[in-house]
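# kindly return the folded structure for what I paste below:
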Amino acid sequence: MSSPGRRTVLASLLTSLLAACGNRGTKGEGVTDEELLAAAARGDAAAVRDALSSGADIEARDDRRRTALLLAAAADHVEAAEVLVKAGADPNAQDARQDTPWLVTGVTGSVAMLHALLPAGPDLTVRNRYGGVSLIPACERGHVDYVREVLKTGIDVDHVNDLGWTGLLEAVILGDGGPPYQEIVRLLIAAGADVNLADRDGVTSLAHARTKSQTEVTTLLQAAGAR
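Sure, this is the predicted structure:
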């Protein structure tokens, strides 16, 4: 083969090698993001740290638009969440269902995760797909400790969701009137909740409590001035 011919073949080989290296680099970045998401989902704080150090995008999304911080928060992996928060992860990044890392703490009721996310400056007014703030699902689910802690943040105790319900209304309507719900009602009253706010049908928490034969809750509401 002539010298010019050899140079042409070598140049072609070099071009192919460079292209292959470039493709591997692009693929590697994608795998790194996937590794970050997987590490956060399983709560592997060390792997989360390594993935970030390797250049993973801290706000990378999975196929449901969940970030690493949301995955960690949903599974209550506090240490992994702390690593992400320290690295600057967004506590307000919404997924395809409008959940955020902060909002899911109201669902899980994790006080530890609440405190892990507070340094990130979560938006206390951000709303879930039902138009509610994190306090409301916590009231619905009977998460007493969470309600106690989140009320200390200054969250709107009388926020009304798209169903026309406040945290107090949800605690009564969707609760069973047992000790956890009684304590949540006490906490909401102490935080200044308007006990006379009615739902969209004009029915108050007191009326709902009476209808559901929630004797203790009825007594608490009456003592707070409910009509």
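
# use CA for all of it now, contacts and neighbours both
OK.

# how about W165: what's its closest non-neighbour residue?
In space, and not counting its chain neighbours, W165 is closest to D199: 5.7 Å by C-alpha to C-alpha, 6 or more residues apart in numbering.

# may I ask you to name the longest helix in this protein?
helix 3-42 (DSSP state H).

# which SSE is immediately downstream of it?
Next in sequence after helix 3-42, counting helices and strands by DSSP states H and E, comes helix 45-53.

# so that next one versus helix 3-42, what angle?
Inter-element angle recorded for helix 45-53 and helix 3-42: 140 degrees (by axes from the mean of the first three to the mean of the last three C-alpha atoms, to 10 degrees).

# quick one: helix 45-53 to chain centroid distance?
21 Å (C-alpha atoms, centre = their mean, to the nearest Å).

# picking up where we left off before, list the buried residues of the longest helix of the chain.
Neighbour counts over helix 3-42 (16 or more other C-alpha atoms under 10 Å) mark 32-42 as buried.

# now the residues you listed as JSON lines including distance to S213?
JSON lines is the format used below for the buried residues of helix 3-42 (distance: C-alpha to C-alpha, whole Å):
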{"residue": "T32", "distance to S213": "55"}
{"residue": "D33", "distance to S213": "52"}
{"residue": "E34", "distance to S213": "51"}
{"residue": "E35", "distance to S213": "51"}
{"residue": "L36", "distance to S213": "50"}
{"residue": "L37", "distance to S213": "46"}
{"residue": "A38", "distance to S213": "47"}
{"residue": "A39", "distance to S213": "47"}
{"residue": "A40", "distance to S213": "44"}
{"residue": "A41", "distance to S213": "42"}
{"residue": "R42", "distance to S213": "43"}
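
# second input sequence below; structure requested for side-by-side comparison:
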Amino acid sequence: MLKRLCNFFFVACVMFASPASASPLHVAVRTNDLSSALRLLQNPFGLSLREVRDKAGRTPLLLATEMNKVDFARALIEAGANVNATDAKQDSPYLLAGAEGRLEILKMSLANGADLASTNRYGGTALIPAAERGHVEVVRMLIEAGVKIDHINRLGWTALLEAIQLSNGGTAHQEIVRLLIAADADVNLPDNEGITPLQHAVRRGYTPIATMLRAAGAR
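A predicted model of the protein is given here:
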């Protein structure tokens, strides 16, 4: 009974101190108060806050992902937080972890029900922005998880196209192109203007990438 009263008092204090736009769990994440987050998740009221949204539509887990707070993300996921819950921008913890290169949170998301077919506001899977931004290990992990390699977003781009036309052609993107080719990406799938990956690579002077594409049968 005393423990229940203490938990109630603790939750009430956190709620009173929290801004109206956020739950106590959001506040704990933002203020880096892991002990409060863990205490909240140990009682039914705290568990009920897992999917509460802030003004931006973010759940506590999405906020933890955005801020790259791995311990908070782990606690929330272990407590059953939804890794596919989207905010106002159509980001989810899973999608954002892929796009931002949050490798540890991505691993946890994939192990806890990540929807590999889910898409961001551009209609792209987690693989596409990861390829664009040069997150080699994220790309490797998503390929191994089974994300569709040749998915086309609303801009008409695949992961392979974005790894070329939106990159600097450096070593990270060269490795990503190699990984995508090894995963049987369609090296001749063009963008909406009919420009192929090889044509983009040649136009940008990305010789190592062009060489890999030609070896894979690109035209």
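
# just the TM-score for the two chains, thanks.
Superposed pair, TM-score by TM-score structural alignment, normalised by the length of the second structure: 0.87. Supporting alignment: 203 aligned residues with a C-alpha RMSD of 2.0 Å.

# and of the buried residues of helix 3-42 of the first structure, the nearest to E140 of the first structure?
A41 (25.6 Å; C-alpha to C-alpha).

# wait, the closest one sits on L71?
Yes. Judged on C-alpha atoms under 8 Å, A41 of the first structure makes contact with L71 at a distance of 5.0 Å.

# quick one on the thing from earlier: the residue nearest to W165 of the first structure: neighbour count?
17 (other C-alpha atoms under 10 Å).

# need the counterpart of it in the second structure.
Structural correspondence for D199 of the first structure with respect to the second structure (TM-score structural alignment): D191.

# contacting residues around its match?
Going by C-alpha atoms under 8 Å, 6 or more residues apart in numbering, D191 of the second structure touches 156-158, 161.

# aligned to E140 of the first structure, what sits in the second structure?
So, by TM-score structural alignment, E140 of the first structure is matched to E132.

# show the end-to-end separation of stretch 84-104 of the second structure, please.
16 Å (C-alpha to C-alpha, to the nearest Å).

# stretch 85-101 of the second structure too?
First-to-last residue span, stretch 85-101 of the second structure, C-alpha to C-alpha: 18 Å.

# got the contact list for that stretch?
Against stretch 85-101 of the second structure from outside (C-alpha under 8 Å, 6+ apart): 51, 53, 56-59, 61-62, 65-66, 83-84, 102-103, 105-106, 109-110, 114-115, 118-121, 125-130, 133, 135, 138.

# residue range in the first structure corresponding to that stretch, please.
So stretch 85-101 of the second structure sits over residues 93-109 in the first structure, by TM-score structural alignment.

# in the first structure, which spans are helices?
Using DSSP H, helices in the first structure cover 3-42, 45-53, 68-74, 78-86, 101-108, 111-117, 135-141, 144-150, 167-173, 179-190, 205-211, 215-223.

# tell me which other helices or strands the third one touches.
Translated: helix 68-74 of the first structure. Using 3 or more C-alpha pairs under 8 Å, 6 or more residues apart in numbering; DSSP states H and E as the contact test, the elements touching helix 68-74 of the first structure are helix 3-42, helix 78-86, helix 101-108.

# let me have the ones you listed in TSV, extended by distance to R210 of the first structure.
Formatted as TSV, those follow (distance: least, C-alpha to C-alpha, whole Å):
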stretch	distance to R210 of the first structure
helix 3-42	43
helix 78-86	40
helix 101-108	27
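
# quick one: H143 of the first structure and E183 touch, right?
No. At 9.8 Å, H143 of the first structure and E183 do not qualify as touching, with contact defined as C-alpha under 8 Å.

# rewinding a little: please convert the helices of the first structure to TSV, extending it with distance to H159 of the first structure.
Listed next are the helices of the first structure as TSV, based on distance: least, C-alpha to C-alpha, whole Å:
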stretch	distance to H159 of the first structure
helix 3-42	31
helix 45-53	35
helix 68-74	23
helix 78-86	27
helix 101-108	14
helix 111-117	19
helix 135-141	8
helix 144-150	13
helix 167-173	7
helix 179-190	12
helix 205-211	14
helix 215-223	18
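
# of those, which is nearest D158 of the first structure?
helix 167-173 (7.0 Å).

# got a list of what the residue nearest to T32 of the first structure when sequence neighbours are not counted touches?
Once flanking residues are discounted, T32 of the first structure sits nearest to A56: 5.3 Å by C-alpha to C-alpha, 6+ apart. A56 of the first structure sits next to 29, 32-33, 36 when contact means C-alpha under 8 Å, 6+ apart.

# could I get these as JSON lines with distance to L10 of the first structure?
Formatted as JSON lines, the contacts of A56 of the first structure follow (distance: C-alpha to C-alpha, whole Å):
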{"residue": "E29", "distance to L10 of the first structure": "29"}
{"residue": "T32", "distance to L10 of the first structure": "33"}
{"residue": "D33", "distance to L10 of the first structure": "35"}
{"residue": "L36", "distance to L10 of the first structure": "39"}
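
# between these, which is nearest A226 of the first structure?
For the contacts of A56 of the first structure, the nearest to A226 of the first structure is L36 (50.2 Å; C-alpha to C-alpha).

# the closest one against V48, yeah?
Yes. Using C-alpha under 8 Å, L36 of the first structure is in contact with V48, at 5.4 Å.

# that older thread, is it true that the match of E140 of the first structure touches T158?
No. In this structure, E132 of the second structure is not within contact of T158 by C-alpha under 8 Å, at 9.8 Å.
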